[in-house]
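Q: Quick one: sequence and predicted model below, then my questions.
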Amino acid sequence: MKKVVKLNQLDEFELIKRLRSRLRTRSSRVIKGIGDDSAVFLTKPNTIQLTSTDALIESIHFDLKTISPKQLGRKAMAVNISDISAMGGNPYLALISLGLPKSTSIKFVDELYSGLQKTCNLYGIELAGGDTVASPKYLFINVCILGEAPKNRVFYRTGTKPGDQVFVTGNLGDSAMGLKILMEKNKRAISTKHRNFLIKKHLEPVPRVKESRLLTKSKLKITSMIDVSDGLAQDLGHLLTEDKLG
């Protein structure tokens, strides 16, 4: 039987060394990645920089009984990518902060980073470093992501005008229904196929990077955009409130 190695059997520098060996710098824009006091990177001319950060905390945002380490890594990265895409930006660099209970296995950490790295690779993002600390009870993961956009093609929540048409991508409510299915003890009268589809929508969200890039390159007159994470009614309300329209 293979022995399970826990975090309390490694010191901080051993863990950093392990992660560093797995997260090798791939982008020519990153001068210095994981292992130093700061990440150092180049920016492109004629662009503006975007940054966003979101944290996921165990027992509040996720339950380790219903999500795998790889899924958690993918989801943590995806929700942050969405914030950059919602403004027409192109994500290119990410930093990760982890709070890990000492009972966490090294295998769990490896799989978590595998999920993070897989999503980064999918969208051409460099995972350039971060921080790892001990947490007394619950696991938390925080992603800080950087993106860039042309100076004249950034979309804010402000700019909405009376008469504007509203468009959305994807099926609204899929993730919320997936969460509801996971939280319910009794199975709903729903087919296994649809059940698994909705659960996957919640556990493995897909950021709208492709759609954002198409919109940014298009000649469409876009007045505002927003990441729909709280539901159409509430997030549409945010747009209206920003421009004092409702």
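A: Sure, I can see it. Numbers count the residues shown, from 1 in each chain.

Q: From here on, just use CA atoms for contacts and neighbour counts.
A: Will do.

Q: and D54, what element?
A: Element membership for D54 (DSSP states H and E) is strand 47-57.

Q: C-terminal to that strand, which secondary structure element comes first?
A: With DSSP H and E setting the assignment, the helix or strand that follows strand 47-57 is helix 69-85.

Q: what about versus this one:
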Amino acid sequence: MAHDEFSLIRQWTSRSHGDEKDGVSVGIGDDAAVFAPTPGMEMVVCCDAMVETVHFLKETMKPADIGYKAMISNISDVAAMGGIPRFALVSIAVSPRWTAEECSEMYDGLYEACGQYGVRLIGGDTASAPDTLFLSVTVIGEVEKGMALRRSQARSGELVFVTGSVGSSAAGLHLLLAQQNRTVEAGGGTDESDEWDTLVRAHQRPQAQVQAGRLLLLSGACTALNDISDGLASELWEIAEASGVTIQVEAERIPLLAKTRSYAQKVGKDPLAWALYGGEDYQLVGTLAAERSEEVARRFAEQGIPFAVIGRVEAKGQGVFLVQDGERRKLPKAGFNHFGAVERG
């Protein structure tokens, strides 16, 4: 990508303009950004990196999808604290395999995600990479002082809930990889039905649950919260270990899309395995006081946000158990971290 670095930065970030109304007094174009936090709020800061061939494949994700998803994964972390995402910084290291046009499209996706969630891109960096693309996003959010939701506050007797559906992203990835394999075997393009578009979109264009996180925080009923980036089992284990509790969930209560079930049946896979270990659904899983569950469910229904109770927090300890077909078994701590680390389909 033989272009002047600074001219590319100006092109890719030209949509960021100064506006003191959002608290930014110095944005992109200087040595550093300057912004003012909202009075009475604490800052929430998170950073995630995406590495080509490890977190995404060029064959299954368009450049705009990669940028969009990189931003969403960070916004989701803010949502899991009950926070409001506000600002972002993006650093990219580009290999010779990527053109300036593809990188510009990646920024299209980054900006699209920012626009959906009211996030302002205020800085970052660019560099060259020898063989694969590296994309790092930092999101800065805010939450009411002393109110941030954490993983460590689950207590015995509380209920376990999940927003939305899980397993959809892993199903979509399975489909995309299968399509790619068929394309290679056929020596060219293949005609594919849009029957499974919902699953593909779940993988390429997931949604961060900011509204749900805010609802949970403001309800005062939620005690522990986590976002589902590495699979439901992994996130439940993080809550169990941080809180020092045992969690039991019921397989039949775990919400799966009908499309996920039907696609799994078509390809001979277990949709529950996708839900437990697939990851990248970016829904929220957490615990809440049992006596408040109906009230919270009603609030979610009023906002049109799916909400399901899937289990219960049991005695002190550290473990996650699944009840399925009358049998109870301990779930392994496995989850999706990298391509090849856990079988996703």
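A: Perfect, thanks for sending it. Quick caveat, the model's predicted, so the values are computed rather than measured.

Q: returning to what we had before: packing partners of the strand holding D54 of structure 1?
A: helix 69-85, strand 140-150 (3 or more C-alpha pairs under 8 Å, 6 or more residues apart in numbering; DSSP states H and E).

Q: What span of structure 2 is it aligned with?
A: Here strand 47-57 of structure 1 aligns to structure 2 at residues 41-51, judged by TM-score structural alignment.

Q: ok, average deviation of the matching stretch from structure 1?
A: Compared with structure 1 after the fit, stretch 41-51 of structure 2 shows a mean deviation of 0.5 Å (mean C-alpha distance after the TM-score superposition for structure 1).

Q: mind listing what's buried in that stretch?
A: Buried residues in stretch 41-51 of structure 2, counting neighbours by 16 or more other C-alpha atoms under 10 Å, are found at 41-47, 49-50.

Q: still on that earlier bit, ok, which of the helices and strands packed on strand 47-57 of structure 1 comes nearest K161 of structure 1?
A: Closest to K161 of structure 1 of those is helix 69-85 (C-alpha to C-alpha; 21.5 Å).

Q: Okay, angle between the closest one and strand 47-57 too, please.
A: 140 degrees (axes from the mean of the first three to the mean of the last three C-alpha atoms, to 10 degrees).

Q: Against structure 2, what's the mean shift for whatever helix or strand comes next after helix 69-85 of structure 1, could you check?
A: Under the assignment DSSP H and E, the closest C-terminal helix or strand after helix 69-85 of structure 1 is strand 90-100. Following the fit onto structure 2, the mean deviation recorded for strand 90-100 of structure 1 is 0.3 Å by mean C-alpha distance after the TM-score superposition for structure 1.

Q: how about strand 90-100 of structure 1, which residues of structure 2 does it hit?
A: Residues 84-94 of structure 2 are matched to strand 90-100 of structure 1 when aligned by TM-score structural alignment.

Q: what comes into contact with the matching stretch?
A: 75, 78-79, 117-130, 132-143, 210, 214 (C-alpha atoms under 8 Å, 6 or more residues apart in numbering).

Q: what about the strands in the stretch 101-250 of structure 2?
A: Along the stretch 101-250 of structure 2, counting by DSSP state E, counting those that start in this stretch, strands occupy 120-128, 134-144, 159-163, 222-227, 245-250.
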